[in-house]
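*Asks:* whatever this is, show me its structure:
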Amino acid sequence: MANKVYNSAAEALDGLLHDGMLIAAGGFGLCGIPELCIAAIRDSGVKNLTVASNNAGVDGFGLGVLLESRQVKKMMSSYVGENAEFMRQYLSGELELEFNPQGTLAERMRAGGAGIPGFYTKTGVGTVIAEGKEHKEFGGQTYILEEGIFADLAIVKAWKADTTGNAIFRKTARNFNLPAATCGKVCVMEVEEIVEPGQLDADAIHLPGIYVHRLVQGKHEKRIEQRTVRKREAS
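*Replies:* Model prediction:
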């Protein structure tokens, strides 16, 4: 069996990066972000990237790092409201945006991973989302055609995995890491802990190792996107 474990994100991405590629990135808000891979992509200097991700990170963290270095030419996202640099680049015409309803984006990734080139959905009918897309009626209802996402590379982050790539995502991180991992021609996964085969409960595995090509273990920063606390009550 081929060794999937690499010593660093840079090593795991070696030979996979090129200008103009499409990358599917996992993460939800600031949860489950493949930050080690993002840093390695920044350091590689590749440019004109298209990135499919639920969000664009925040200023100085997550995909916001690649926006600041001007390596991203287009984002395919559903929520981008926490990144001032993203807003500046988009409003100035420096950055392209393909806006997707959140469920549609997740399904486009899942469809790509399942080899499905397209599907029909009611979400977005009658809005700007539907402009330029095929419309079709089913049961008297109008649907629009959305295309599956087939990425050149998927970068995702898991909580725990074995050396074959069987992985467990923790809580909210499961949302987009799972479909993103499946839709890439190659999937590089960073993990908080790598264990030996057989040490994970088979019924707890979210992603089979067949989808994962390269693994790297590392330390990850735990951030809170919006910290909300109540005022201390007077004693």
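*Asks:* from here on, just use CA atoms for contacts and neighbour counts.
*Replies:* OK.
*Asks:* what secondary structure does N3 sit in?
*Replies:* The local conformation at N3, judged by DSSP: H, G, I helix; E, B strand; the rest coil, is coil.
*Asks:* tally of neighbours for L67?
*Replies:* 25 (other CA atoms under 10 Å).
*Asks:* check contacts around M75.
*Replies:* Residues near M75 by CA atoms under 8 Å, 6 or more residues apart in numbering: T50, V51, A52, S53, A56, L95, E96, L97, E98.
*Asks:* which SSE is the first one in?
*Replies:* By that I understand T50. Using DSSP states H and E, T50 falls within strand 49-52.
*Asks:* tell me the helix or strand right after that strand.
*Replies:* Moving toward the C-terminus from strand 49-52, the next helix or strand (DSSP H and E) is helix 64-68.
*Asks:* need the contact partners of that following helix.
*Replies:* Applying CA under 8 Å, 6+ apart, the contact partners of helix 64-68 are 38-39, 41-42, 56-60, 72, 83, 85-86.
*Asks:* the strands in this protein, which residues?
*Replies:* Along the chain, counting by DSSP state E, strands occupy 5-6, 22-25, 49-52, 72-77, 96-99, 118-121, 135-138, 141-147, 151-162, 167-168, 184-195, 214-217.
*Asks:* can you name every helix or strand that the last one contacts?
*Replies:* Yep, that's strand 214-217 we're talking about. In terms of contacts (3 or more CA pairs under 8 Å, 6 or more residues apart in numbering; DSSP states H and E), strand 214-217 is packed against strand 5-6, helix 9-13, strand 184-195.
*Asks:* one more, please, to line up against the first structure:
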Amino acid sequence: MNKIYGDAASALEGLLFDGMTIAAGGFGLCGIPENLIAAIRDSGVKHLTVASNNCGVDHFGLGMLLDTKQIMKMISSYVGENDEFMRQYLSGELEIEFNPQGTLAERLRAGGAGIPGFYTATGVGTKVAEGKEHKDFDGRTYILERGIKADLAIVKAWKGDEQGNLMYRKTAMNFNPDCAAAGKVTIAEVEEIVPLGTLDKQAIHTPGIYVQRIVKGEFEKRIEQRTTRAA
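*Replies:* So this is what the prediction gives:
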């Protein structure tokens, strides 16, 4: 089975449809699948539900899909550095399902592990808990959170081999392993495709069994907030 595709658009071929749910790895601009996001924009697919920690920044990353109004709903932990995200939410153009950050990560992990739901004390007594099942364990109240299983997962890795085994680099690991497992189909864009057997088996973060397609990308790697010390 050949998992390697020539570019992001061909890797997405046959997978996109209006109203689908996409799990997108990354945290702000760190470790985001830049090429796949741009190809999704160019495809014109719409009414998307996107599960991702946040929506990047204005006009880049997932922010590009906000510009084109292709996202209908975000499942996120915060708005971040994105004015258009905030504007669309406050104007009622965009639905947001806010999640505590750890809860979102666990929802994605649970979806990838085949766990339909789990109980957590995080969010009890807040708006996060409204409309959710409550249950007491050992004298403490917990709420039921559902696992997330996406129609498609898009992730960015440092290295990948021809079977889709992936390694992430440092903090770019963030939500990528959880998203990779949560997709019914997962596409990984990588900085380098290496021969099978090259990766240290103990250093593989996402086994290839979770990855159906892989593409080598070119990356801008923008910095969200550049901070420098005085000379």
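*Asks:* overall similarity of the pair, as a TM-score.
*Replies:* Taking TM-score structural alignment, normalised by the length of the second structure as the basis, the two superposed chains have a TM-score of 0.99; 231 aligned residues with a CA RMSD of 0.6 Å.
*Asks:* now check the first structure for the residue matching E191 of the second structure.
*Replies:* Under the alignment defined by TM-score structural alignment, E191 of the second structure is paired with E192 of the first structure.
*Asks:* for the residue lying closest to that match once chain neighbours are set aside, what are its contacts?
*Replies:* Distances taken as CA to CA, 6 or more residues apart in numbering place W159 nearest to E192 of the first structure, at 5.2 Å, with adjacent residues excluded. W159 of the first structure makes contacts with A167, I168, F169, R170, V191, E192, E193, as judged by CA under 8 Å, 6+ apart.
*Asks:* doesn't K219 make contact with the match of E191 of the second structure?
*Replies:* Yes. Counting by CA atoms under 8 Å, K219 is a contact partner of E192 of the first structure at 6.3 Å.
*Asks:* which one of those two has more residues nearby?
*Replies:* Counted by other CA under 10 Å, E192 of the first structure and K219 do not tie: E192 has more neighbours, with 14 against 11.
*Asks:* which of the contacts of W159 of the first structure are buried?
*Replies:* A167, I168, F169, V191 (16 or more other CA atoms under 10 Å).
*Asks:* related to what we said a few turns ago, of all the strands of the first structure, which one is nearest I33 of the first structure?
*Replies:* Among the strands of the first structure, the nearest to I33 of the first structure by CA to CA is strand 151-162 (6.0 Å).
*Asks:* now the closest one on the second structure. Mean distance?
*Replies:* Superposing on the second structure and averaging over aligned pairs (mean CA distance after the TM-score superposition for the first structure), strand 151-162 of the first structure comes out at 0.3 Å.
*Asks:* before we move on, the earlier item: mean per-residue distance, the strand holding T50 of the first structure versus the second structure.
*Replies:* Mean deviation for strand 49-52 of the first structure: 0.2 Å (mean CA distance after the TM-score superposition for the first structure).
*Asks:* quick one: which of the strands of the first structure is nearest C31 of the first structure?
*Replies:* Of all those, strand 151-162 comes closest under CA to CA, at 9.3 Å.
*Asks:* which helix in the second structure runs the most residues?
*Replies:* helix 101-112 (DSSP state H).
*Asks:* that one vs the first structure, mean deviation?
*Replies:* Looks like 0.3 Å for helix 101-112 of the second structure (mean CA distance after the TM-score superposition for the first structure).
*Asks:* what's the neighbour count on Y120 of the first structure?
*Replies:* 17.
*Asks:* hmm, I was thinking of E94 of the first structure
*Replies:* 13.
*Asks:* number of residues surrounding the closest residue to it other than its chain neighbours?
*Replies:* Spatial nearest neighbour of E94 of the first structure, excluding adjacent residues (CA to CA, 6+ apart): K73 at 7.5 Å. When counting by other CA under 10 Å, one arrives at 19 neighbours for K73 of the first structure.
*Asks:* kindly report the same for I115 of the second structure.
*Replies:* Using other CA under 10 Å, I115 of the second structure has 15 other residues around it.
*Asks:* contacts only, for R140 of the second structure.
*Replies:* Taking CA under 8 Å, 6+ apart, one finds A121 in contact with R140 of the second structure.
*Asks:* for L95 of the first structure, same thing?
*Replies:* L95 of the first structure neighbours (CA under 8 Å, 6+ apart): V72, K73, K74, M75, F86, Q89.
*Asks:* let's see that with 10 Å instead.
*Replies:* L67, R70, V72, K73, K74, M75, F86, M87, R88, Q89 (CA atoms under 10 Å, 6 or more residues apart in numbering).
*Asks:* R146 of the second structure too?
*Replies:* 103-104, 106-108, 110-111, 115-119, 132.
*Asks:* at 7 Å instead, please
*Replies:* For R146 of the second structure, the contacting residues are R107, P116, G117, F118, by CA atoms under 7 Å, 6 or more residues apart in numbering.
*Asks:* out of the residues you listed, who has the most neighbours?
*Replies:* Among the contacts of R146 of the second structure, the one with the most neighbours (other CA under 10 Å) is R107, at 26 neighbours.
*Asks:* ok, it to N99 of the second structure distance?
*Replies:* Separation of R107 of the second structure from N99 of the second structure (CA to CA, to the nearest Å) stands at 9 Å.
*Asks:* can you count the residues close to the nearest residue to I224 of the first structure once chain neighbours are set aside?
*Replies:* Spatial nearest neighbour of I224 of the first structure, excluding adjacent residues (CA to CA, 6+ apart): L30 at 6.8 Å. Here the number of neighbours of L30 of the first structure (other CA under 10 Å) works out to 23.
*Asks:* give the contact list for L30 of the first structure.
*Replies:* L30 of the first structure touches G57, R223, I224, E225, counting by CA under 7 Å, 6+ apart.
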